[in-house]
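K.L.:
sequence? don't have it. structure:
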């Protein structure tokens, strides 16, 4: 048992607590599983997906679960679930031409049982990423951060003194995306509740997202342009911005009437991209990019089979200049966002897969300050994962990953459900970004013709 004491500030509340962790262990499948090698798709194994993503779930006390340690319940359920989802218990290896495969050897996932002398209420009433002292809630086991020959999952379950708990997990993005993780965790949760009949059978079938034979690149892929950095991308800070119903309504009124039927995701993406581009201090003529994760499952014919849990999204890019974003109204950025989403078809996905085969491991997303990456997890349903203690108070990304921003569902101090967006920028740019947001939210709305006519008539 190891101890560590943490000091953090949650919701502007200073907080000190001690975490006691048991020695990390490997949880293997509860019964023998096939020893085989499974090939990943050409979408899965691209170089830009070779990183780990941290998630965190907060749960309240549930009186009916008194006397049960959540870590023990989840560990048992995890072992049972790995019988079906046994690739998660394997290790990534590199095959011919750098192709990644999963060696299904049953070694298991890393698991840590922990306790903390703090209550859920002490974390405040507005849980949003980034979470201070996350390293205490998910201990970085030395040697586990690699991509090859390392565990695909690291899990820590920390029981709180109020009876609630924190479930934290680090996922190797190569094995699945956010929706795939939700599917896996839903099965673990069903096992934990003793509802094995509610399982979602896993489907591997990664060949469905492979390139054609022979591979053919049929679309333009600016998301993989090699862009020269004009400013250093260092000394980064993270901060979350909450957008509730009032802010979303106000932003819609900044759009002309014909654009107001856009989705909340499209609206917030356009708004944040515009503010971010004006905040990073590039020259007016310099290009800025917006790379938006778009799930292609609904656009495939036929759709991917239910139970497929591999990466099933592409990152098409919109490109413009700082000047164009700054001098045009919000609708300009919105239309670029909508065009990018519309371009993401099955053909586009097959073209990306072909590009990976032809130029593959040398291609990366441009990791420069002028590129804005974002992914929407608000509809992933991670908060619905119920291990027997009810739905999560908060469930989603624990912090931004590099320059990738993620949208998650959260609540503010008033209890309103909205979207929390985690931004990662150099400190001076973050201050300017917050100022740009505030300035835009104070703009006068665009009047539609009907309300304008009514106002004129009432004045006569």
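P.N.:
Looks like it arrived, so ask away. Source: prediction; values computed, not measured. Numbering: from 1, shown residues only.
K.L.:
going forward, measure contacts between C-alpha atoms and count neighbours the same way
P.N.:
Will do.
K.L.:
Now tell me what touches the helix or strand where residue 188 lies from outside.
P.N.:
Taking DSSP states H and E as the criterion, residue 188 maps to helix 178-192. Helix 178-192 is contacted from outside by 73-74, 76-78, 80-81, 85, 196, 198-200, 307-311, 377, 380-382, 385-388, using CA atoms under 8 Å, 6 or more residues apart in numbering.
K.L.:
What about these, which are in helices?
P.N.:
With helices defined by DSSP state H, the entries of the contacts of helix 178-192 inside them are 73-74, 76-78, 80-81.
K.L.:
Now which of the contacts of helix 178-192 would you call buried?
P.N.:
If you count burial by 16 or more other CA atoms under 10 Å, the buried members of the contacts of helix 178-192 come out as 73-74, 76-78, 80-81, 85, 196, 199-200, 307-311, 377, 380-382, 385-388.
K.L.:
roughly how far out does the helix holding residue 188 sit from the chain middle?
P.N.:
With CA atoms, centre = their mean, to the nearest Å as the basis, helix 178-192 stands 16 Å off its chain's centre.
K.L.:
quick one: buried residues of whatever helix or strand comes next after it?
P.N.:
With elements assigned by DSSP H and E, the helix or strand that comes after helix 178-192 is strand 236-243. For strand 236-243, a neighbour-count test (16+ other CA under 10 Å) marks 238-243 as buried.
K.L.:
Below is an additional structure, to be compared with the one above:
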């Protein structure tokens, strides 16, 4: 008998400001300007939503949730002192002759980051983890909203924390506007928030330390200085046309350019499954890829990505001459010369592209060919390539729109990174049991990668049409490497 959809009950909502906003640094009172990397993602549906599921203590005390929520709010407020743009609001400047817009984040004129607490009635950890495919309705219960329709960008919280209580567990979800942060910056914030929470607990339980909750230092302060290509910034003027479908911007005649919800309702349905790859399996894939490619330069992640690209292409049953593309976002902080700090807060991502034919990819060349092509794409994306891409964008700005779907039906795009510290985040309940993310931009061939619960392992969330997913689950090469989550 099918289980009824979970019923979420919102118990409280509030806004969290950086701790002691009156004494914040002078930098926090200045506009936080958006770079070309940031502006690409100005769209309400580009909202990075991730979270962790924790088990409650075996015998939680009567005030367990109240105590947890108070600690989460205080540690969040302390974290926002360092990441104060997350408590701000997007602002725009309308320029005339010619008509254009400029965007920045106002860190002062804002109620703060949004904090939501709710209960998911009659739902247990087992109900969540036992599902082969976690349902859309379940996932939506864990996050504030899906940012799909009728959203004003200038009224949107740039950071929303959604704490959901289930019978025997707690899900801590975090949503962040993508134009403000990439995956590297998202997890940097999440890690610091966890670090402050744990230090707060240690300070409260110590009888010898003089450390107070307001003086907790952090191991990796974010670098908030903005980076712009030579000759540009801090405000970048952009043509008005691309913004007519972003939220509810009105033109000079008062016409509302909001979303057409039928575009979303008419989207094809997908299945999404998470597959687990152990440290030992990944080591074997790396050894095989390097052996077949007659090299030692191919990385573990490139080898795993090559396996996924090769197997998905095979089950799509493409003709041998048909082209297939694999896209992998690359952290460009280390690609620039001089490099940016890995603690640079904002977006610093480029897209590498590897292209071949289906016949070449799934033929006798094996894993080595696909992995070497991915390796070359990453290596060739150097300082010169990064700056060339940014210069071209500034000449003719183009804006990503998740409603457009994939670039083509034969692509594979592997987002995320196994390098992010996902399961190292703790909030007084031990190590998380599971990681979940919202699916507000589901597209065939889109894959989300993150570190697994066991050290060195990787989990891949794969999105495909149902028939293609069935075939992938039956693909011998893929399933010999993957275990099901």
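P.N.:
Thanks, I have it. This one's a predicted model, so the numbers in the text were calculated from it and none came from an experiment.
K.L.:
TM-score for these two?
P.N.:
For these two chains in superposition, a TM-score of 0.77 is obtained (TM-score structural alignment, normalised by the length of structure 1); 409 aligned residues with a CA RMSD of 3.5 Å.
K.L.:
one step back: which part of structure 2 matches the helix holding residue 188 of structure 1?
P.N.:
Using TM-score structural alignment, the residues of structure 2 aligned to helix 178-192 of structure 1 are 183-197.
K.L.:
what's the mean distance for that stretch versus structure 1?
P.N.:
Between stretch 183-197 of structure 2 and its aligned partner residues in structure 1, the average distance after superposition works out to 2.2 Å, using mean CA distance after the TM-score superposition for structure 1.
K.L.:
Kindly provide the distance from the aligned partner of residue 75 of structure 2 in structure 1 to residue 343 of structure 1.
P.N.:
Residue 75 of structure 2 maps onto residue 77 of structure 1 when the alignment is built from TM-score structural alignment. Noted for residue 77 of structure 1: a distance of 41 Å to residue 343 of structure 1, by CA to CA, to the nearest Å.
K.L.:
cool, and residue 22 of structure 1?
P.N.:
Residue 22 of structure 1 sits 49 Å away from residue 343 of structure 1, going by CA to CA.
K.L.:
and what of residue 404 of structure 1?
P.N.:
Distance check for residue 404 of structure 1 against residue 343 of structure 1: by CA to CA, it reads 21 Å.
K.L.:
try residue 192 of structure 1
P.N.:
The span separating residue 192 of structure 1 from residue 343 of structure 1 equals 41 Å under the rule CA to CA.
K.L.:
Surely residue 83 of structure 2 and residue 222 touch.
P.N.:
Yes: applying CA atoms under 8 Å as the test, residue 83 of structure 2 and residue 222 come out as touching, 7.1 Å apart.
K.L.:
before we move on, the earlier item: look at residue 192 and residue 343 of structure 1 and report which has more neighbours.
P.N.:
With other CA atoms under 10 Å as the criterion, residue 192 of structure 1 and residue 343 differ in neighbour count, and residue 192 comes out ahead with 24 against 14.
K.L.:
Tell me where the stretch 51-200 of structure 1 has helices.
P.N.:
If DSSP state H, counting those that start in this stretch is used as the criterion, the helices of the stretch 51-200 of structure 1 fall at 70-84, 134-137, 178-192.
K.L.:
where exactly do the helices run in the stretch 251-400 of structure 1?
P.N.:
Counting by DSSP H, counting those that start in this stretch, the stretch 251-400 of structure 1 has these helices, from start to end: 264-279, 322-327, 330-342, 346-359.
K.L.:
and of the ones you listed, who's closest to residue 122 of structure 1?
P.N.:
helix 264-279 (30.6 Å; CA to CA).
K.L.:
Comparing the closest one with structure 2, how large is the average distance?
P.N.:
Once the two structures are superposed, the average separation between helix 264-279 of structure 1 and the matching residues of structure 2 is 1.2 Å (mean CA distance after the TM-score superposition for structure 1).
K.L.:
so that helix corresponds to what in structure 2?
P.N.:
So helix 264-279 of structure 1 is aligned with residues 300-315, judged by TM-score structural alignment.
K.L.:
which residues sit against that stretch?
P.N.:
282-283, 285-286, 289, 324, 326, 358, 361-362, 367-368, 370-371, 374-375, 410, 412, 414, 418, 445, 468, 471-472, 475, 477-478.
K.L.:
now do stretch 32-50 of structure 1
P.N.:
83, 86-87, 99-106, 147, 172-176, 206-211, 310-312, 352-354, 356-357, 360-365.
K.L.:
Now restrict the residues you listed to buried residues only.
P.N.:
Buried residues within the contacts of stretch 32-50 of structure 1, counting neighbours by 16+ other CA under 10 Å: 83, 86-87, 99-106, 147, 172-176, 206, 208-211, 310-312, 352-354, 356-357, 360-361, 363, 365.
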